[in-house]
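1. got a predicted structure plus its sequence, pasted below:
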Amino acid sequence: MKSKISLFILLILVSSAFISCKKDKTSEFVTTELGFSFKHCVDNKDNYKAKVGDILYGEMEIRVNDSVKLYSNYGKPERLFSIISSDKGTIDEFLLNLHVGDSAIIIIPADSASKYASNLVLRHTDKVYFYLKIQQIISQKEISQEDQLMIEQQQKEFDTIEQYIQKKSLKAEKQESGLYFVKQVEGEGEVAKYGDEVLVNYSVSTLDGKIVE
């Protein structure tokens, strides 16, 4: 009976933290040039702080324009994000400010939100709100061997691409998703807008030139 009461109290405290986070409209958001915004609702500065390579574990609610709820795992904490890099202008930049026990809001423009939440149908003017409650931060030392191998493999792939770009003297732009974009010929026609349908000719090949599609 005592354990049930303790669990009930814990759920009330967690829910209260989320509610207070939503109602807190007074403190200022930090906003980047790309339109990402961040605000702490609870900041436990004395607790462990996230680092690159860590995994954030806890509860999250995702809303469009702070109204339509798309997802919630309240009461059922799970893995939320793996911090891949410290690059400016990405969600990782804000995740690195979180400590164990923190609550925070991250707001992302529609054109960037699909990188962090799948199957979203949005207008280009929409904003996606992530309400976070961090219960645990799993450090690199605690990550399973399989996860660590995956991170190392991803880094090797990035290194291989970087070497290829340097060897070919390409002017490549790295996107937030990890995609490298090389503009070979710049056209003079109309520029596509978010939500437009475009028809393209393309081919897919490995770095050694072998066509696979």
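-> Alright, I've got the coordinates. Residues are numbered from 1 along each chain as shown.
2. drop to CA atoms for contacts and neighbour counts, all remaining ones
-> Will do.
3. which element, helix or strand, includes I9?
-> Assigned by DSSP states H and E, I9 falls within helix 2-23.
4. one more structure, for comparison:
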Amino acid sequence: MKNYSKLSLALFLSLTLVWACNNEKKLETPEGVEYVLIESKDGESLEEGGFAIFSLRLEDSKDSVLLNSEEVGELPIAVQDSVLSTRGPLFSILKTLKIGDSIKTKLTASEVFTQGFKQPVGPNIEKTDRLTVYAKAIQKFDTAGFMEWQKQMQQEAMKRMQKEAEKQKGIDDELIKDFLSENSIEAQKTESGLYYMVTKETSGEKAEAGDTVRVNYVGKLMDGTVFDTSYEDIARETGAYNEQREYAPLEFIVGKGRVIRGWDEGIMLLNEGSEATLYIPSGLGYGPRGSGAVIPPNSPLIFDVELVEVK
């Protein structure tokens, strides 16, 4: 009886596997691009002049995921054959799919990125590397429906950004408080999360929004790395020197978004001639994008500043 049960199970699994394999169809686009139709729900065809939304997943030869629309967002395309026909084999497949169709294909990195997305291949990928592409046609829209979908996506993205920013604000606050505690620094905190310590107080004119100010500064990461300064001697000492720039106080209109928010707020706390150290959470600095190669994403910053002049 046990042997019979095992035989029945094996037969069931083999039939299931055969059925699954038979469900996958090897197809070819009119341009000659081969792909496998993993699943078809016989949905609606895409319409010229409309819009379609696809999920997309890219894997390299080691099955490492290079792109996943579940993490970066779904792929919308305008269904215009004259445009899609110039975007290589990936889009020649996508434009033939019906809603609900899932496909798999093998394409080179150049075919996917350079031809398809009109962008360079990433630094760790060779143009000739073979990528496995999984795609599914999810929805289609007319122009009005697509605009509404875009609006919803923007609202959802904004909510995610706000949630992430609030979480990062808490992380930054702990980092700054720990730094201040470890270095026995007494700093004041503003409502926005900016910490500051006035190191030289004066009775000069206070900077207000709209004033033109001149500020000397030294900008550092939390580990003490100097990434920028208006002082040439400090730039040379710390390896931050750039012979293509002038070393002089930075002049700007304060309170108008010409500098990072932590500066706008911090400088307006000071009087002309005063000096301070600003401890700026990343949300008031360069945020999740960072700045170039010197300021990583989500980096709290430290600025020693001197308000040289209020014009």
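-> That came through fine. All of these numbers come straight from a predicted model, not from anything done at the bench.
5. quantify their similarity with the TM-score.
-> Overall, the chain-to-chain superposition scores 0.44 on the TM-score scale (TM-score structural alignment, normalised by the length of the first structure); 124 aligned residues with a C-alpha RMSD of 3.8 Å.
6. coming back round to it: got a list of contacts for whichever helix or strand comes after the helix holding I9 of the first structure?
-> The first helix or strand that comes after helix 2-23 of the first structure along the chain, using DSSP H and E, is strand 30-31. Contact partners of strand 30-31 of the first structure, identified using C-alpha atoms under 8 Å, 6 or more residues apart in numbering, comprise 37-39.
7. how about C41 of the first structure, secondary structure?
-> C41 of the first structure carries the three-state label strand when classified by DSSP: H, G, I helix; E, B strand; the rest coil.
8. what is the neighbour count of it?
-> Using other C-alpha atoms under 10 Å, C41 of the first structure has 22 other residues around it.
9. L132 is in contact with that one, correct?
-> No - with contacts defined as C-alpha atoms under 8 Å, C41 of the first structure does not count as touching L132, sitting 9.5 Å away.
10. returning to that earlier point: would you reformat the contacts of strand 30-31 of the first structure as JSON lines and include neighbour count?
-> Compiled in JSON lines, the contacts of strand 30-31 of the first structure are given as follows (neighbours: other C-alpha atoms under 10 Å):
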{"residue": "S37", "neighbour count": "19"}
{"residue": "F38", "neighbour count": "22"}
{"residue": "K39", "neighbour count": "21"}
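11. tell me where the first structure has helices.
-> Under the criterion DSSP state H, the first structure contains helices at 2-23, 91-95, 110-113, 145-167.
12. how about the second structure?
-> If you assign secondary structure with DSSP H, the helices in the second structure sit at 2-23, 69-72, 81-84, 88-94, 109, 143-182, 232-238, 261-267.
13. need those helices in a markdown table with distance to G219 of the second structure, can you?
-> Putting the helices of the second structure into a markdown table (distance: least, C-alpha to C-alpha, whole Å) gives the following:
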| stretch | distance to G219 of the second structure |
| --- | --- |
| helix 2-23 | 60 |
| helix 69-72 | 32 |
| helix 81-84 | 47 |
| helix 88-94 | 46 |
| helix 109 | 40 |
| helix 143-182 | 15 |
| helix 232-238 | 10 |
| helix 261-267 | 11 |
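14. ok, which of these comes nearest K136 of the second structure?
-> Between K136 of the second structure and those, the shortest separation by C-alpha to C-alpha is 8.4 Å, and it involves helix 88-94.
15. returning to that earlier point: what packs against the helix holding I9 of the first structure?
-> Using 3 or more C-alpha pairs under 8 Å, 6 or more residues apart in numbering; DSSP states H and E as the contact criterion, the neighbours of helix 2-23 of the first structure among helices and strands are strand 37-42, strand 103-109, strand 127-138.
16. any idea how far F130 of the first structure lies from I161 of the first structure?
-> F130 of the first structure sits at a distance of 32 Å from I161 of the first structure (criterion: C-alpha to C-alpha, to the nearest Å).
17. so between the two, which is more surrounded?
-> Shown here are F130 of the first structure and I161; by other C-alpha under 10 Å, F130 has more neighbours (23 against 14).
18. thinking the more buried one is in contact with E59, fair?
-> No - no contact is recorded between F130 of the first structure and E59 when judged using C-alpha under 8 Å, the distance being 10.2 Å.
19. what segments of the second structure are strands?
-> Along the second structure, the stretches classed as strands by DSSP state E are 25-28, 34-39, 51-59, 65-68, 75-78, 102-108, 130-141, 188-189, 195-200, 212-221, 226-229, 250-253, 275-280, 301-310.
20. pick the most buried one from the ones you listed.
-> Across the strands of the second structure, the average number of neighbours (mean count of other C-alpha atoms under 10 Å) peaks for strand 275-280, which reaches a mean of 24.
21. and that strand, what does it pack against?
-> Here strand 275-280 of the second structure touches strand 195-200, helix 261-267, strand 301-310, going by 3+ C-alpha pairs under 8 Å, 6+ apart.
22. K6 of the second structure is nearest to which of these?
-> Shortest separation from K6 of the second structure across those is recorded for strand 301-310, at 65.1 Å, computed as C-alpha to C-alpha.
23. other SSEs contacting the closest one?
-> Using 3+ C-alpha pairs under 8 Å, 6+ apart as the contact criterion, the elements in contact with strand 301-310 of the second structure are strand 212-221, strand 275-280.
24. that older thread, save the helices and strands packed on strand 275-280 of the second structure as JSON lines, and put in distance to L37 of the second structure too.
-> As requested, these are arranged in JSON lines below (distance: least, C-alpha to C-alpha, whole Å):
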{"stretch": "strand 195-200", "distance to L37 of the second structure": "57"}
{"stretch": "helix 261-267", "distance to L37 of the second structure": "51"}
{"stretch": "strand 301-310", "distance to L37 of the second structure": "51"}
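25. wait, which of the ones you listed is closest to V133 of the second structure?
-> Nearest to V133 of the second structure, of all these, is strand 301-310, at 40.6 Å by C-alpha to C-alpha.
26. how about the contacts made by the spatially closest residue to K69 of the first structure that is not a sequence neighbour?
-> In space, not counting the residues next to it along the chain, K69 of the first structure is nearest to R63; the distance is 4.4 Å by C-alpha to C-alpha, 6 or more residues apart in numbering. Listed by C-alpha under 8 Å, 6+ apart, the contact partners of R63 of the first structure are 69-71, 128-130.
27. mind doing that once more with 6 Å?
-> Neighbour list for R63 of the first structure: 69-70, 128-129 [criterion: C-alpha atoms under 6 Å, 6 or more residues apart in numbering].
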